[in-house]
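**Student:** show me the folded form of this:
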Amino acid sequence: MAKIAMITGASAGIGEACAEIFAKNGYNLILSARRYGRLEKLSKRLSNDYGILIQIMEVDVQDKEDVINNWDKLPEEWRHVDVLINNAGLSLGLEPIYNGEIDDWDKMIDTNIKGLLYVSRMVIPGMKENKFGHIINIGSIAGKEVYPNGNVYCATKHAVDALSKSMRIDLLPYSVKVTVLHPGAVETEFSVVRFKGDAGRAKKVYEGFDPLLANDIADAAWYAVSRPQHVNINEMLIMPTSQANSVFFNKESN
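**Tutor:** The predicted model follows:
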């Protein structure tokens, strides 16, 4: 059987781009997301284009029981995952902490931290047993620094950075690789979700400069995974040329 890559948040953006590049390189895929229709459409296209096998998991990573039940339904031969890409994540709102919506905080913590942990807990034992595997966690520039009104989102991505470093240590005796990718501004559905469907406001985030694209981050994930076994890329901080950090951009004046 070909190697298996499991990708969360695979229905759009970075997750979909990762599915494309790993399928192109012959990996069978476990595609996980909440939007079954999008997963089904993506699965059919990738299967037809690359002749790979695909399992779909309609799952909300915030829901521990949903994660466990979907994992338990997988055929045994699919549970030995070679590459796990923890991509599912989101940001909600952009308010100072004294105006923050508590429900938004809960959703970010439940998805970005607990969801990553739930999925990892299912997959890692098989990697440990095989003494082989690679975990790619999708972090953010928000996990390396903070910016105004980013508060809880930044905190969750700092947690992803810390968990990645901890995974690296815990899995060191088992030859399981761990990489965290920290993108800057990537034009995906990220800002539409952050602004709760306000596409006009989301579009303004990327005006005046060329942001990263989902494929740029997928390329980085593939680069890390395709290194020789003795090479581990611990982390990458990936920015658009026009972005120095979370605050400073070189934008064309309108």
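**Student:** make it CA atoms for all contacts and neighbour counts henceforth
**Tutor:** OK.
**Student:** hmm, who's touching the strand or helix carrying residue 49?
**Tutor:** Following DSSP states H and E, one finds residue 49 within helix 36-50. The set of residues external to helix 36-50 that reach it, using Cα atoms under 8 Å, 6 or more residues apart in numbering, is 10-12, 16, 20, 23-24, 26, 31-33, 52-54, 56-58.
**Student:** and those, which are buried?
**Tutor:** 10-12, 16, 20, 23, 31-33, 52-54, 56-58 (16 or more other Cα atoms under 10 Å).
**Student:** for this protein, what spans make up the helices?
**Tutor:** 13-24, 36-50, 64-73, 102-108, 116-130, 151-170, 190-194, 199-205, 214-225 (DSSP state H).
**Student:** can you tell which of the ones you listed is closest to residue 137?
**Tutor:** Of all the helices of the chain, helix 151-170 sits nearest to residue 137, with 6.9 Å by Cα to Cα.
**Student:** other residues contacting that closest one?
**Tutor:** 91-92, 96-97, 105, 108-109, 112-113, 137-140, 142-147, 176-180.
**Student:** and if we set it to 6 Å?
**Tutor:** Contact partners of helix 151-170, identified using Cα atoms under 6 Å, 6 or more residues apart in numbering, comprise 91, 139, 142, 143, 146, 178.
**Student:** the structure of the following sequence is requested for comparison with the preceding one:
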Amino acid sequence: MAQKIALVTGASSGIGWATAVQLVQKGYKVIAAGRRAERLQELIQQLGQENVYPLQFDVRDKDAVHAAIAGLPAEWRSIEVLINNAGNAHGLAPIQSGNVEDWDAMLDINVKGLLYVTKEVLPIMIERKAGHIVNIGSIAGQEVYANGNVYCASKFAVDALSKAMRIDLVHEGVKVSEVNPGAVETEFSEVRFKGDKARAASVYQGFEPLVADDIAHLILFMVTRPKHVNIAEVTILPTAQAAATVINKR
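**Tutor:** Have a look, this model is predicted:
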């Protein structure tokens, strides 16, 4: 039996990297999409070039997304699983002093990037009347918090899109799922705080946060359920977290 093929965006680090690793370990072949070519090459070295096909592009660039996916070799085109993981947070400021460039980056990557990639992959799934899309949202897409305004809005959009996509695609045999993590220690906060490693590290001090492998385990469980089972939506938090801004730090 041919190996199943999964496309993972944001595969060069964090949740995307961990998901690619676990999918390959489970027997999948993975199309690893990301902006950093050197990191994608490291992933290939770890998992083997027979198991990983690198696609270097920025999800914000719809022409690059189209060219990359349209240019896949025939043996890599039968994508059965799409993990829309690429996303980011930039800045943490009240709306009145927010940076417009930060707003653009979050909306372009978290919302438009997800749409661009999905648009390219869906015809492949619809033709076969089978497929599974997993969108990585956030607890910030379920409840807003101070200074999170546009980031929260972008993840609320992911939640709405996931629900709407599930309705639109139910007659096409395509599953749509959503994973909404709470505090996960990755490069997330380092990006949000413009490379300030000390400030980023402080976010996760005083409690045990989730790690990328925790989210990857959940994704793997979701995509390996029987054909008639779709785990539509999951919120996953560290035990110390009860809500977006309620964390038991000691």
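**Student:** TM between them?
**Tutor:** Here the superposed chains carry a TM-score of 0.98, computed using TM-score structural alignment, normalised by the length of the second structure; 249 aligned residues with a Cα RMSD of 0.9 Å.
**Student:** which part of the second structure matches the longest strand along the first structure?
**Tutor:** Using DSSP state E to define each element, the first structure has its longest strand at strand 176-183. Using TM-score structural alignment, the residues of the second structure aligned to strand 176-183 of the first structure are 174-181.
**Student:** report the distance from that stretch to the chain centre.
**Tutor:** 10 Å (Cα atoms, centre = their mean, to the nearest Å).
**Student:** compared with the first structure, how much does it deviate?
**Tutor:** Here the mean offset of stretch 174-181 of the second structure against the first structure after fitting is 0.5 Å, by mean Cα distance after the TM-score superposition for the first structure.
**Student:** can you list the buried residues in that stretch?
**Tutor:** 174, 175, 176, 177, 178, 179, 180, 181.
**Student:** report the contact partners of the residue nearest to the first one when sequence neighbours are not counted.
**Tutor:** Counting by Cα to Cα, 6 or more residues apart in numbering, residue 174 of the second structure lies nearest to residue 131, which is 4.7 Å off, once chain neighbours are set aside. Contacts were defined as Cα under 6 Å, 6+ apart; by that measure residue 131 of the second structure touches 80, 81, 125, 174.
**Student:** kindly report the same for residue 71 of the second structure.
**Tutor:** With contact set as Cα under 6 Å, 6+ apart, residue 71 of the second structure has no partners.
**Student:** now it: how far from residue 240 of the second structure?
**Tutor:** 45 Å (Cα to Cα, to the nearest Å).
**Student:** need the winner for burial among the helices of the first structure.
**Tutor:** Greatest average neighbour count among the helices of the first structure goes to helix 13-24 (a mean of 23), per mean count of other Cα atoms under 10 Å.
**Student:** compared with the second structure, how much does that helix deviate?
**Tutor:** Mean deviation for helix 13-24 of the first structure: 0.3 Å (mean Cα distance after the TM-score superposition for the first structure).
**Student:** spatially central, which residue of the second structure would that be?
**Tutor:** residue 85 (1.1 Å; Cα atoms, centre = their mean).
**Student:** ok, the corresponding residue of the first structure for residue 52 of the second structure to residue 7 of the first structure distance?
**Tutor:** Aligned counterpart of residue 52 of the second structure in the first structure: residue 54 (TM-score structural alignment). Residue 54 of the first structure sits 11 Å away from residue 7 of the first structure, going by Cα to Cα.
**Student:** same thing with residue 14 of the first structure?
**Tutor:** 10 Å.
**Student:** ok, residue 220 of the first structure next?
**Tutor:** Counting by Cα to Cα - residue 220 of the first structure and residue 7 of the first structure are separated by 15 Å.
**Student:** kindly report the same for residue 102 of the first structure.
**Tutor:** 28 Å.
**Student:** next one: residue 53 of the first structure
**Tutor:** As judged by Cα to Cα, residue 53 of the first structure and residue 7 of the first structure stand 14 Å apart.
**Student:** mind listing what the residue lying closest to residue 54 of the first structure once chain neighbours are set aside touches?
**Tutor:** Distance criterion Cα to Cα, 6+ apart; nearest residue to residue 54 of the first structure, sequence neighbours excluded, is residue 29 at 4.8 Å. Applying Cα under 6 Å, 6+ apart to residue 29 of the first structure gives the contacts 4, 5, 6, 54.
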